[in-house]
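[1] Build me a structure from this.
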Amino acid sequence: MPAAASASTRRAIRTATAAEGDHSPLFMGSLAKCFQVLEALNTAGRAVGLTELAQLASLDRSGVQRITHTLRVLGYLRQDPATKAFRLSGRMLEFGHTVLATDQLRERAQPHLEALNRRTSETVNLMELEGDEIVYVARYPSLHAVSVDLHVGSRLPAFCTAAGRAILSCMEPADALARLKAARRTAMTRHTVTDLAGLRAALGEAREQGYALNNQEAFIGDVSVAAPLLDPRGHPLGAVNIAVPTPRWRLEDVLARLVPQLLKTAAAINREVRHL
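    Prediction:
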């Protein structure tokens, strides 16, 4: 499943990032390991025993035992009394709720996203850039069946997504290029553009047109268009996105019927966020 593969890749990238951060005297290795355990549980999506959890987190068993004990005592993990397997507790939901409740862009964009979803009957998303990934902070599903099952909190590589390219296209070209060079550009489908020349061209096109296009580069059968959301100085805050399946939509229809509505919605949200 693409989402699972992406989660595994993200964990590997964060492990490598943690190793790099270990050179700083401010970096807390024990805290980084704690989050490796939490991310491993999150990726597994089920109760996991201690030995398997150590393998998933790429840590030694004794260290994971101390971490899980501490998190269980603090209430962030639950442990099955019979199997001794661990899973995330409901207390973790408090963090997600606070993130969403305090996101001013999400608050201002919400009515416009809902209206776009009603007009098109298609999936509408709000994404923000975090590192070299985009994260879904609002999602309004299509009224029709869809092939890609994502949710608020899902993350995808920025380089091969419409939202990621829309955001990168509004950055200083040197900054955007540096981010692309540093990112792990692994192809997600046979259509994924991974070379820097092709990505520079895609960003240039998005910059010129005011929106970015993704034609089955993240998921087979999924076409996505996204427009950037900007602060008063022209710096990107995020992107609004419409995603549709190829069995129901031809590319020319997406460009003719959905892009104008996408741009209109992005302009309305940009007016709302002028004073953020």
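[2] contacts, neighbours, all on C-alpha from now
    Fine.
[3] all helices of this structure, in order?
    Per DSSP state H, the chain carries helices over the ranges 2-21, 29-44, 50-57, 61-74, 93-101, 104-120, 162-168, 173-182, 196-209, 251-253, 259-272.
[4] Which of those helices sits closest to Val223?
    helix 251-253 (7.6 Å; C-alpha to C-alpha).
[5] give me every residue that touches Glu272.
    Residues near Glu272 by C-alpha atoms under 8 Å, 6 or more residues apart in numbering: 108-109.
[6] one more to put side by side:
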Amino acid sequence: MAAWPVSGDTFVESFAKGLSVIAAFGHERALNLTQIARRTGLTRATARRLLHTLVALGFARHDEDLFMLTPRVLQLGFAYLSTLSLRDVAQPVIESLSRAADEVVGLSVLDDLDAVYIARAEVTSVLRRPLTVGSGVPAFCTSMGRVLLAGLDPDECASRLARAERRAWTRHTVTDADALMDEIARVRGQGWSLATEQLELGACGLAVAVVDNGGKVIAALNLSTNLARHTPDILIKTFLPRLREAADEIARQLPV
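    Got it, this is the predicted structure:
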């Protein structure tokens, strides 16, 4: 059994056990039940119950005999970021691109129906919506979200769109599921997405996929700006090559 440093009426052991399971992942992306039980000092039965509770709450996912944390753990703080070398690799690349472009640049991952920022840099804030690391935005109506949805199997993508609250954030927001599937298919084919005034009037986002060695989309790198600063055509011509170069640089530095 795990030995706790404190005890008493103010100490909730069951809560401590749950936190110990999250902390057990350390820098590992995936662990099996035996590994988690060994690292926490919990019995396999207790570890199993806690893991499946985390899965049910969306803080972890289960793939055969392996368990992995999800970006939703960001809601508890920055524990999720410690499991990713991705953020450490990406942050200096993002900061360099943000300075060169004088625009907001961010890296996000997919958390069910949302794109969640895991790294961000800005020189000049051009957006009304305050966003920081850990902030999530609807995937269906953002450039980075569409890139991430395009990385899914089409059936899984359709399933998530069906569950999403496809709210019309502006008069330009595309909410029709079939139209979104067509747009995401186009994004899947070209590897990038441009979203204009979909979430906020006057705002425009351009995003590309960050792909691992196996060809899997693991994140989206996006640049956000205001249409008063750049037209969509200029945005694509000027910044798409830079985003692609930055995404390739991040992918090259990731451990195999």
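[7] Superposed, what's their TM-score?
    The TM-score (TM-score structural alignment, normalised by the length of structure 2) is 0.68; 191 aligned residues with a C-alpha RMSD of 2.6 Å.
[8] Let's check: the centremost residue of structure 2 is which one?
    Nearest to the mean C-alpha position of structure 2, counting by C-alpha atoms, centre = their mean, stands Val109 at 1.6 Å.
[9] returning to what we had before: out of the helices of structure 1, deepest packed?
    Among those, the stretch with the highest mean neighbour count (mean count of other C-alpha atoms under 10 Å) is helix 162-168, at a mean of 31.
[10] Please state the offset of stretch 224-236 of structure 1 from the chain centre?
    Between the centre of stretch 224-236 of structure 1 and the centre of its host chain there is 16 Å, according to C-alpha atoms, centre = their mean, to the nearest Å.
[11] which other residues reach that stretch?
    Stretch 224-236 of structure 1 has contacts (C-alpha under 8 Å, 6+ apart) with 161-163, 166-168, 170-171, 210-216, 237-244, 259, 262-263, 266-267, 269-270, 273-276.
[12] 7 Å instead?
    162-163, 166-167, 170-171, 210-215, 237-244, 262-263, 266, 270, 273-274 (C-alpha atoms under 7 Å, 6 or more residues apart in numbering).
[13] rewinding a little: residues touching the equivalent of the residue nearest to the centre of structure 2 over in structure 1, list them.
    Aligning on TM-score structural alignment places Val109 of structure 2 opposite Glu128 in structure 1. Applying C-alpha under 7 Å, 6+ apart to Glu128 of structure 1 gives the contacts 134-136, 237-239.
[14] Which members of those residues are positioned in strands?
    Secondary structure defined by DSSP state E assigns 134-136, 237-239 of the contacts of Glu128 of structure 1 to strands.
[15] Any quick PyMOL command for the buried ones out of those?
    Filtering those down to the buried ones (16 or more other C-alpha atoms under 10 Å) takes a single PyMOL command:
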select buried, resi 134+135+136+237+238+239
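[16] Quick one: the ones in strands among the contacts of Glu128 of structure 1 as TSV, columns for distance to Ala182 of structure 1 too.
    Shown next, in TSV, are those (distance: C-alpha to C-alpha, whole Å):
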residue	distance to Ala182 of structure 1
Ile134	15
Val135	18
Tyr136	22
Leu237	21
Gly238	20
Ala239	22
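[17] Tell me the one among the ones in strands among the contacts of Glu128 of structure 1 nearest to Leu113 of structure 1.
    The closest of these to Leu113 of structure 1 turns out to be Ala239 (C-alpha to C-alpha; 11.1 Å).
[18] What is the neighbour count of the closest residue in space to that closest one that isn't next to it in sequence?
    Ranked by C-alpha to C-alpha, 6 or more residues apart in numbering and with sequence neighbours excluded, the top spatial neighbour of Ala239 of structure 1 is Pro228, at 4.3 Å. Here the count is done by other C-alpha atoms under 10 Å, and Pro228 of structure 1 has 34 residues near it.
[19] Just give me the match in structure 2 for Pro228 of structure 1.
    The pairwise alignment with structure 2 assigns Pro228 of structure 1 to Ala209, based on TM-score structural alignment.
[20] what does His191 of structure 1 give?
    Here His191 of structure 1 is matched to His172 in structure 2, going by TM-score structural alignment.
[21] same deal with Arg108 of structure 1?
    Superposed on structure 2 with TM-score structural alignment, Arg108 of structure 1 falls opposite Val89.
[22] I figured that match was touching Ile250, is that so?
    Yes: with contact defined as C-alpha atoms under 7 Å, Val89 of structure 2 counts as touching Ile250 (6.3 Å).
[23] how close does Ala54 of structure 1 get to Gln65 of structure 1?
    8 Å (C-alpha to C-alpha, to the nearest Å).
[24] So Gly164 of structure 1 is in contact with Leu156, correct?
    No: using C-alpha under 7 Å, Gly164 of structure 1 is not in contact with Leu156, being 8.7 Å away.
[25] Identify the contacts common to these two.
    What both Gly164 of structure 1 and Leu156 touch, as defined by C-alpha under 7 Å, 6+ apart, is the set Ile134.
[26] So what does Arg160 of structure 2 match up with in structure 1?
    Alignment note (TM-score structural alignment): Arg160 of structure 2 maps to Arg179 of structure 1.
[27] what sits against its match?
    So Arg179 of structure 1 contacts Asp132 (C-alpha under 7 Å, 6+ apart).
[28] could you check the distance from it over to Gly21 of structure 1?
    Distance from Arg179 of structure 1 to Gly21 of structure 1, counting by C-alpha to C-alpha: 18 Å.
[29] Same check on Gly238 of structure 1?
    Distance of Gly238 of structure 1 to Gly21 of structure 1, given as C-alpha to C-alpha: 27 Å.
[30] same thing with Ser62 of structure 1?
    Note on Ser62 of structure 1: its distance to Gly21 of structure 1, by C-alpha to C-alpha, is 23 Å.
[31] Ser224 of structure 1 too?
    35 Å.
[32] Please apply the same query to Asn125 of structure 1.
    Distance from Asn125 of structure 1 to Gly21 of structure 1, by C-alpha to C-alpha: 32 Å.
[33] And Ala163 of structure 1, what's its match in structure 2?
    Match for Ala163 of structure 1 (TM-score structural alignment): Met144.
[34] Could you give the number of residues near the aligned residue in structure 1 for Val123 of structure 2?
    Taking TM-score structural alignment for the superposition, Val123 of structure 2 sits opposite Ser142 in structure 1. Ser142 of structure 1 has 17 neighbours, counted by other C-alpha under 10 Å.
[35] Next: the one 10 residues further on.
    The local packing count at Val152 of structure 1 equals 16, with neighbours defined by other C-alpha under 10 Å.
[36] ok, now Thr189 of structure 1?
    Thr189 of structure 1 has 14 neighbours, counted by other C-alpha under 10 Å.
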